[in-house]
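K.L.:
need a structure here:
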Amino acid sequence: MDDDPGRLTIRRSPNRWVLLSVSLIAWAVGATAVFQLSLVLPALRAETGMSLALAGALVGVANGGLTVAMLGWGLFADRFGERCAMSCGLSLCALLLCVAAATDGVAALFAVFALVGATASSVYAPSGQAVVRRFPVRQRALALGLTQTATPLSSALAAAIVPGVAAAYGLSVVWLGMAGLCLLTALVVFLFCGQPRADETPVVTASGGAEPVPWRRIYGACALLILPQSTLLTFSVSYLVDDRGWSPVQAGWLLSGALLLTVLTRPLAGYLADRLGAPLGLMRIFAFGNAVVLLFVVIGAVTRTWLGTVMVLVACVSTITGYGLASTAVAGFAARARLGRALGVQHTLQSLMTTAGPVVLSAVIGKAGYAGAFAVIAVAPLAGGALLPVAAERPGQSRQQCSSTSVEGAPARMAWWTRRR
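P.N.:
Now for the predicted structure:
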């Protein structure tokens, strides 16, 4: 067994696609446990008498709990395994949602949903960790890209179901139903997300364990590259309504279409990164390309033409697609024992930027309009792309590793990806 601390281990198992499906479901359910609050604001105000500002603050508290706990769950997964992290977190989330269903006080709801966010965050880093540890390096970006489709898929499904259920049956039914879904998912995770074996096949990380990992550059680039995505998702509907004269329904459908399109583009980008063996290099290409796309968005916003409408749609898809490679890049540099921590830090920074970025950009919109805000975020992918430590990545390493290691004792030349080539 190799003692090199710079090595990650994976398991080639016939059940790895089942595990990917379980990780995707867990991610979707955990994300929906928090996102559903945004969908029940009318029912929440009607049943509790909250003002819109107070109801919005409740959503913010839940997201704050999610952000604060992400790193902790990553460390927990490193120590006890991703199965334990996800099943325990979702079980606790189910219990807290049952408490929320029986709670009438506003202050109690704030406390409960802060904890709901904290427990729901147990799915993010551990689900990525589970996928990374069990997929060969030549399939890792594709596998993570498929896992990340959980967010747009669950958001679209929840938006279609949750508001109607809340209006017809009340909040208690929504929260009890969500609790049941969390508990069922926790059971599925416990049954099908087995712990990694000690003799799993080693896969060398990008750093190889011989050189210091440029974590500051990696995390800094990830933080910058998430800013355009979060800003566009927050303000695209407002821009189309205020500047382009669209109805809110039409603008909402356009944004939904963009999100659903990323269900195809994220795995496609992952597949391309696997073929190239250089996710950081592909991230840089996307980053610089997104800067160009955002420049056209600015031109469209200034001229108030159809160009702005079209390019906002393109920008939403391209920024989400490019950022989907971030987890693959982080995993490529992380040692096996610290994979949960590395992914936890990345998700924490992502959540912080998603929360803080739109707040700052809303002030820019108030002063300089949408064109000014789009111009500001166009700088972020340029800076983030330049900051990516592409030189630290070894593009040929993943291909070399696939041809030089064995899979569960079989000669490497018999591995399926080698035969395909």
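K.L.:
for the rest of this, base every contact and every neighbour count on C-alpha atoms.
P.N.:
OK.
K.L.:
what segments of the stretch 151-300 of the chain are helices?
P.N.:
In the stretch 151-300 of the chain, the helices defined using DSSP state H, counting those that start in this stretch lie at 171-192, 215-242, 248-276, 279-303.
K.L.:
dump those into a markdown table; add distance to V162 and mean neighbour count as well.
P.N.:
Converted to a markdown table, these look like this (distance: least, C-alpha to C-alpha, whole Å; neighbours: other C-alpha atoms under 10 Å):
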| stretch | distance to V162 | mean neighbour count |
| --- | --- | --- |
| helix 171-192 | 7 | 20 |
| helix 215-242 | 20 | 21 |
| helix 248-276 | 16 | 19 |
| helix 279-303 | 33 | 22 |
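K.L.:
those: which one's closest to L349?
P.N.:
Among the helices of the stretch 151-300 of the chain, the nearest to L349 by C-alpha to C-alpha is helix 215-242 (6.1 Å).
K.L.:
the closest one versus helix 279-303: what angle between them?
P.N.:
Orientation check (axes from the mean of the first three to the mean of the last three C-alpha atoms, to 10 degrees): helix 215-242 against helix 279-303 gives 30 degrees.
K.L.:
could you point out which element follows the helix or strand hosting G64?
P.N.:
Assignment of secondary structure by DSSP states H and E places G64 within helix 52-80. Once the chain leaves helix 52-80, the next helix or strand it forms, by DSSP H and E, is helix 82-101.
K.L.:
to compare against the first, here's another:
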Amino acid sequence: MSGRRALALALLSTGYGGMPVWLAAGFAPQLTAELGFDDVGLGAAVGLYFAFSALIAVPAGRLVERVGWTTGVCLTTGMSAAGLAGIVVFADSWATLACCLLVGALANGTSQPAANLGIASVIPLRRQGMAFGVKQAAMPATTLLVGLALPVFDGGSWRGAFAVAAGVAVLVCLWALTLTTAQRRARPYPAPDDLPAAARPGRRRPMRPVVVLAAAATLAVAAATSLGGFFVVFGVDRGLTPAQAGHLLALCSVVGVTSRLLVGYLADRRGRRHLVSVAAMMVAGSGGLALLALDAGIGPLVLGGLLGFGLGWSWNGLFAFAVVLNSQGSPALATGIVQAGMGTGAAAGPLAFGLAIEAWSYSVAWLGTAVLLLAAAAAVVVARRMIARHR
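P.N.:
Below is the predicted model of the structure:
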């Protein structure tokens, strides 16, 4: 398989792993009004989605290593399509929405192991930094598409957006299925001498640093998913219309996509100190989240959103590259461990954020997320030192 096809499938797998929940978050003002729940309910629904993703992440990583990454992409897009279609047909309350999101959460469990194994197996090591940047750009690209969809499907037609996304997911699933069939007729992966270094079989490195990185990911993703899940409703709370908040989300997402691509490009040229860069981005992103806590008009909202999406949520690609690079022989399993941490953070973060809004205010909630990103940066530095000792 060509590197371009592998990267395209990795990109689509990552995007559709989170598509159901980000569509629900983007259309939250319409969903909460029609289905009858509040910010706490939104946080609980998002939290359940990521909690279930965390629960199945490690088994999903082992499954992808056994069945192959193209089959993993097929599973991801197929389950995402089922969850999206379920929302279109069945969602008439918070409970039915949450059940459909749990179906979509199955896709989130397999999306990252499949995408990361595909990149590690097919794309040369010298280009993997950019490849992981492109792959992780799928997340802000998804929120960008959601932001652009808000004005198009405004006025109570939100089910149409879910239906379109489900249809495209089915097409991607069929494409992955044809490639899976073709690979089974030929050699499924390159011979060992052709493999990038991170994917070559051999002595597995200790997993303890990966566990610490998973803890860092838990904290950082708790902050990032709160940003993605509540940014639109926060903008509306600050006086924007849903369409204006959607346009701002789209702008911030463009910055996030650009940042991930740039970071991946620089990683390939620099070739080292990737985790140091990750920690620095988390620290800078925490400043953006702190700006959102200021009740001082639109300026802090725009600047905080740009910094939050551009740095506080753009470390993922470089982070994934570093995990795979330091997990020789088991990239999908290591991804599953980290994904379990990410799922835990993504589950707890939005729920805690919603409860903080109800108990105190948006300002307190945003300050809490800024502290989480600072703590994540510290954990990344600790993990880097552990990795250095094992070399």
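K.L.:
give me the TM-score for this pair.
P.N.:
Superposed pair, TM-score by TM-score structural alignment, normalised by the length of structure 2: 0.77. Supporting alignment: 375 aligned residues with a C-alpha RMSD of 4.0 Å.
K.L.:
quick one on the thing from earlier: looking at the helices of the stretch 151-300 of structure 1, which is nearest to A62 of structure 1?
P.N.:
When these are compared for distance to A62 of structure 1 using C-alpha to C-alpha, the nearest one is helix 171-192, at 14.0 Å.
K.L.:
now that closest one: how far from the chain's centre is it?
P.N.:
The offset between the C-alpha centroid of helix 171-192 of structure 1 and the centroid of the whole chain comes to 21 Å, using C-alpha atoms, centre = their mean, to the nearest Å.
K.L.:
any residues touching that helix, and which ones?
P.N.:
Among residues not part of helix 171-192 of structure 1, those counted as contacts by C-alpha atoms under 8 Å, 6 or more residues apart in numbering are 18-19, 22-23, 25-26, 29-30, 33, 40, 43-44, 83-84, 86-88, 90-91, 93-98, 100-102, 162, 165-166.
K.L.:
look at stretch 138-157 of structure 1 and report the distance between its end residues.
P.N.:
31 Å (C-alpha to C-alpha, to the nearest Å).
K.L.:
onto which residues of structure 2 does it map?
P.N.:
Mapping stretch 138-157 of structure 1 onto structure 2 (TM-score structural alignment) gives residues 126-145.
K.L.:
now that stretch: buried residues?
P.N.:
Applying a neighbour-count criterion of 16 or more other C-alpha atoms under 10 Å, the buried positions in stretch 126-145 of structure 2 are 127-145.
K.L.:
one step back: and the contacts of helix 171-192 of structure 1, which are buried?
P.N.:
Neighbour-count burial within these applies to 19, 22-23, 25-26, 29-30, 33, 40, 43-44, 83-84, 86-88, 90-91, 93-98, 100-101, 162, 165-166; the criterion is 16+ other C-alpha under 10 Å.
K.L.:
possible to save the helices of the stretch 151-300 of structure 1 as TSV with distance to G322 of structure 1?
P.N.:
Compiled in TSV, these are given as follows (distance: least, C-alpha to C-alpha, whole Å):
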stretch	distance to G322 of structure 1
helix 171-192	29
helix 215-242	9
helix 248-276	7
helix 279-303	5
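K.L.:
just tell me which of these ends up closest to A335 of structure 1.
P.N.:
Nearest to A335 of structure 1 among the helices of the stretch 151-300 of structure 1 is helix 215-242; the distance by C-alpha to C-alpha comes to 12.3 Å.
K.L.:
okay, the angle between the closest one and helix 248-276?
P.N.:
Angle between the axes of helix 215-242 of structure 1 and helix 248-276 is 150 degrees (criterion: the same axes, to 10 degrees).
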